[in-house]
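Novice: Predicted model and sequence below, questions to follow.
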Amino acid sequence: MSQRKSYAVGTGLFIVLGFAALAYLATQTSSVANRHQGASYTVDAQFENIGQLKERAPVKIAGVRVGQVESIALEPGKSVADVKLAIDKQYATIPADSVATIFTSGLLGDQYVGIEYGHAKQYVAAGGKLGLTRSSQPLEEMLGKFFGAGGSADAIGGSYEVTAHFSNVGSLSAGSPVKMAGVAIGRVLSVQAEPTKLDAVVTLAIDNRYNQIPDDSAAAVFTSGLIGSQYVAIQPGGSPDMLKNGDEMILTQSAMQLEDLIGKFLVNGSGDGAKKDAGSSTTPAGKH
C-alpha cells in the first residue's frame, strides 16, 4: 500500500515539475520576444507578399537578432503590406540602401526579416523607410525554380513592362523567367490570347537595371533541356534606341513543339538520303 502511495506521489510530483518547466520556458520565450521593445526605433518596409510573417517575428542582421516586427497592415487601395520594424537603438547606422528580405528559418520554420547592409552614407532614421525589399517566396515558386528554368530576377529596384506577340507560347505561363545571355533579367507578367490578331500577347516585366536593351531585340520562347519549363529569351539587337516601358517587341520566335522538332529531324534525314541517292544515280559511267 505504501509502495503504491509513493508511486502516486512521484507521478504527481513529475507532472507538477513538468508544468513548472513549461511555464518557465514560456516566460523566457516571452522575455526574449519583448527584449527589443524598450530602447528601439521604428522603420517601415513594404512587401508584395509577407507569407506567414507575424508580429514579434525577429529582425536580423548577419543572422543576429536586432529587433522585431512591430506591426503588419494592408493599406486600403494598395496591393502591398506595410511592415513596421522595431530595431534596437544600438543598431542605428543602417545604410539607406539596405535590403530587407523575408526569410524562412530552415525548410518549415518561422519567417523573419533579414536586413542586408547597403553602401550608402546616409542612414535610415526613426520613422524612415527601407525602400529596397524582397518579398516572401512561396514554396511552390522555390520548387519551380529548382525544377524549372532557373528562376526569375529579383527586381528589387523596380521593373518596366514590354509586350511581345507569339503565334504559339507552348506551356509558357506567368512567372516564367525572362533571360538574356542565359541570365534571368525579369519574369513573364501575363500571357493572354489576343482576340483580334488571333495570337498570344505576353507581357514581360524586366528589371530596371537592364534598361539598355535595343528596341530591335528579338524575343523567343525556349525550353530548359528536353522536358524542362519554358522561358522567354531575349537576343539583343543593334538599334541605338532602347526598349522602354510600354514598348512592343516586334521580332519574336514562337515555342517549338516536340512533334515539330521530330518531324523536321525525320524530314531532313530523309531529304539528305534522297539527295545522296540522286547524286549517285546521275554519276556518269565513265567516272566510276
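Specialist: That came in fine, so what should we check first?
Novice: from here on, contacts and neighbour counts on C-alpha atoms
Specialist: Will do.
Novice: Could you say which helix or strand holds Lys145?
Specialist: Here Lys145, judged by DSSP states H and E, is contained in helix 139-147.
Novice: Could you name the helices and strands sitting against that helix?
Specialist: The helices and strands touching helix 139-147, judged by 3 or more C-alpha pairs under 8 Å, 6 or more residues apart in numbering; DSSP states H and E, number zero.
Novice: Quick check: buried residues in it?
Specialist: Buried residues in helix 139-147, defined by neighbour count with 16 or more other C-alpha atoms under 10 Å: 144-145.
Novice: Skip ahead from it and say which helix or strand is next.
Specialist: Going down the chain from helix 139-147, the next helix or strand is strand 159-166, by DSSP H and E.
Novice: What separation is there between Asp277 and Ser270?
Specialist: Distance of Asp277 to Ser270, computed by C-alpha to C-alpha, to the nearest Å: 11 Å.
Novice: meant to ask about Ile15, not that
Specialist: To Ser270, Ile15 is 83 Å away according to C-alpha to C-alpha.
Novice: I'd like to know how many residues surround Leu13.
Specialist: When neighbours are counted by other C-alpha atoms under 10 Å, Leu13 registers 11.
Novice: Please read the previous query as pertaining to Lys129.
Specialist: Burial of Lys129 is recorded as 18 neighbouring residues (other C-alpha under 10 Å).
Novice: which residues does it contact?
Specialist: Residues counted as contacts of Lys129 (C-alpha atoms under 8 Å, 6 or more residues apart in numbering) are 43-45.
Novice: Out of these, which sit inside strands?
Specialist: Secondary structure from DSSP state E places 43-45 of the contacts of Lys129 in strands.
Novice: Next, format the residues you listed as CSV and append neighbour count and distance to Lys145.
Specialist: Output for the ones in strands among the contacts of Lys129, formatted as CSV (neighbours: other C-alpha atoms under 10 Å; distance: C-alpha to C-alpha, whole Å):
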residue, neighbour count, distance to Lys145
Val43, 18, 32
Asp44, 20, 29
Ala45, 22, 26
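Novice: What sits closest to Glu161 if chain neighbours are left out?
Specialist: Ala205 (4.6 Å; C-alpha to C-alpha, 6 or more residues apart in numbering).
Novice: here's the one I want to compare it with:
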Amino acid sequence: MTFNPQTGEAMAVPGYIGAQAALKGAEVQAQEEAKYPYTVGADREKQQTQASLDMMQVTGPDGNVYYRPRAQVVGQAGGGVGGGQGGQPFMASRNPSTVQAEQELNKNWVSGTFQPTIDAANAARGTLASIQAVRGLDLQTGWGTEAMAKGANFLVGLGFGGEEAQKLASNAQAFQSVSMDRLLKTLQSQSGPQTEGDAQRAAQTWVSLQNTPQANDFILDFAQAQAEMQARKAEFYQKALPIARRTGDLTEIDRRWQQVQGSIMAHPLMRKWQPKEGQ
C-alpha cells in the first residue's frame, strides 16, 4: 500500500491488484491443469462402471426381448445380443409370435399325439386280456363257436367294430389274415428309426408261418409285444410331460422316445421268431 500525496489517503500501489489477480488466476489454472487427467479419468471410469451395471431392454434378432448392460447398447463395450464385454444378456420376454406358434404346436401335439398315445395304451390293456383268452383255445379241435367269440373280442381290441369283428372271426384263416394286417399297419404308423425294418421282418416271418400251426402263436406274440410297447410309450409320455412343459417344447418328448423306443423284434416274445443264423 502507499499514500496519496494529495489527499493523504492510503491506496494500492498502481498495478498491484492486476498483478495479484493474474497471479491467482495462473495458480488456479495450474492447479486445474494438474488435476485434469485424473478428474476426467475418474469421471469416465465412474460413468463406464455405471453403464455396465445399468440394464436396458433390447429386442434381439430372434424377436425376444433381452436385458443388456447400457454400455453394450450404446457401443461402449461392443458386442451384440448374447456376447460382448459388459456381461451376458438375460431374456426379459419372448417374441410373442414365437410364443403363439409354440402354444399352437403344443396344443396340436397334445390332441394329435399325446392323447392318442394314452388312448392306445388304454385299449392295449383290453387287448392283453383278449390275447390271453385266445391263447387258451385248443385249436386242434377246430375253430368253433368259442374260438369265434374270443377271436372277435380280440379283433375289437385291435380296433374293428363289433359286427365286423364277428364276421372276420368266422374262420381261422380270416381271423389270422385281418389280425396280422392290422398289427402291421399299426406298427408302420409308429414313428421311429427302426419301425420300417421291424414291419418288414414281421411281415417276412408271417409269410413263412401262415397256414401253419404256429401262425396263431406268432400273431398273439406280436400283438402282445405291440400292446406292451404302447403301454410303455404311454408311461414314458406321462412322466416326460411335466418336464417338457417347463421347457415349452412338448414335441421334444417324441424325439426322446425315439431314442429309447427300441425294436419290437427285441421283445422277449418275438426273439424266438427270429431266423436262426444261416437260415
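Specialist: Thanks, I have it. On a predicted model such as this, the values are computed, not experimentally measured, just so you know.
Novice: tm score of chain vs chain?
Specialist: After superposition, the two chains reach a TM-score (TM-score structural alignment, normalised by the length of structure 2) of 0.22; 108 aligned residues with a C-alpha RMSD of 6.5 Å.
Novice: can you list contacts of stretch 117-131 of structure 2?
Specialist: Against stretch 117-131 of structure 2 from outside (C-alpha under 8 Å, 6+ apart): 150, 153-154, 157-158, 220, 223-224, 227-228, 230-231, 233-234.
Novice: Buried ones from those, can you make that a PyMOL selection?
Specialist: Applying 16+ other C-alpha under 10 Å to those, the buried members can be selected in PyMOL as follows:
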select buried, resi 150+153+154+157+158+220+223+224+227+228+230+231+233+234
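Novice: and which of the contacts of stretch 117-131 of structure 2 is nearest Asn108 of structure 2?
Specialist: For those, the residue nearest Asn108 of structure 2 by C-alpha to C-alpha is Ala234; the value is 17.3 Å.
Novice: what separates the closest one from Trp109 of structure 2, distance-wise?
Specialist: Distance, Ala234 of structure 2 to Trp109 of structure 2, by C-alpha to C-alpha: 14 Å.
Novice: List just the nearest of the contacts of Lys129 of structure 1 to Val32 of structure 1.
Specialist: Set against Val32 of structure 1, the nearest of the contacts of Lys129 of structure 1 by C-alpha to C-alpha is Val43 (20.6 Å).
Novice: hey, where'd the strands end up in structure 2?
Specialist: Remark: strands assigned in structure 2 by DSSP E are 2-3, 10-11, 55-59, 65-69, 90-93.
Novice: Buried deepest among these, which one?
Specialist: The highest mean neighbour count among the strands of structure 2, using mean count of other C-alpha atoms under 10 Å, belongs to strand 65-69: a mean of 22.
Novice: quick check: angle from that one to strand 55-59?
Specialist: 140 degrees (axes from the mean of the first three to the mean of the last three C-alpha atoms, to 10 degrees).
Novice: how many other residues sit next to Gly197 of structure 2?
Specialist: Gly197 of structure 2: 13 neighbours (other C-alpha under 10 Å).
Novice: again, but for the one 5 residues further on
Specialist: Neighbour count of Ala202 of structure 2, defined by other C-alpha under 10 Å: 22.
Novice: ok, now Val40 of structure 2?
Specialist: A total of 11 residues lie near Val40 of structure 2 under the criterion other C-alpha under 10 Å.
Novice: same question, Glu259 of structure 1
Specialist: When neighbours are counted by other C-alpha under 10 Å, Glu259 of structure 1 registers 9.
Novice: Now do the contacts for the nearest residue to Ala165 of structure 2 once chain neighbours are set aside.
Specialist: Using C-alpha to C-alpha, 6+ apart and skipping residues adjacent in sequence, the residue nearest Ala165 of structure 2 is Ala152, 4.8 Å away. Shown in contact with Ala152 of structure 2 (C-alpha under 8 Å, 6+ apart): 162, 165-166, 168-169.
Novice: On the three-state scheme, Phe19 of structure 1 is what?
Specialist: On the three-state scheme (DSSP: H, G, I helix; E, B strand; the rest coil), Phe19 of structure 1 is labelled helix.
Novice: I'd like the distance between it and Asn268 of structure 1.
Specialist: In terms of C-alpha to C-alpha, Phe19 of structure 1 sits 78 Å off from Asn268 of structure 1.
Novice: and what of Asp82 of structure 1?
Specialist: For Asp82 of structure 1 relative to Asn268 of structure 1 (C-alpha to C-alpha), the value is 59 Å.
Novice: okay, those two: which has more neighbours?
Specialist: Set Asp82 of structure 1 next to Asn268 and count neighbours by other C-alpha under 10 Å: Asp82 wins out with 18 against 12.
Novice: So the more buried one belongs to a strand, correct?
Specialist: Yes: Asp82 of structure 1: assigned to a strand according to three-state DSSP.
Novice: Tally up the residues packed near the closest residue to it other than its chain neighbours, please.
Specialist: Leaving aside its sequence neighbours, Asp82 of structure 1 sits nearest to Gln46 (C-alpha to C-alpha, 6+ apart; 4.7 Å). Gln46 of structure 1: 23 surrounding residues under other C-alpha under 10 Å.
Novice: does Gln46 of structure 1 really touch Ala73, like I thought?
Specialist: No: when contacts are counted by C-alpha atoms under 8 Å, Gln46 of structure 1 is not listed as touching Ala73 (9.7 Å).
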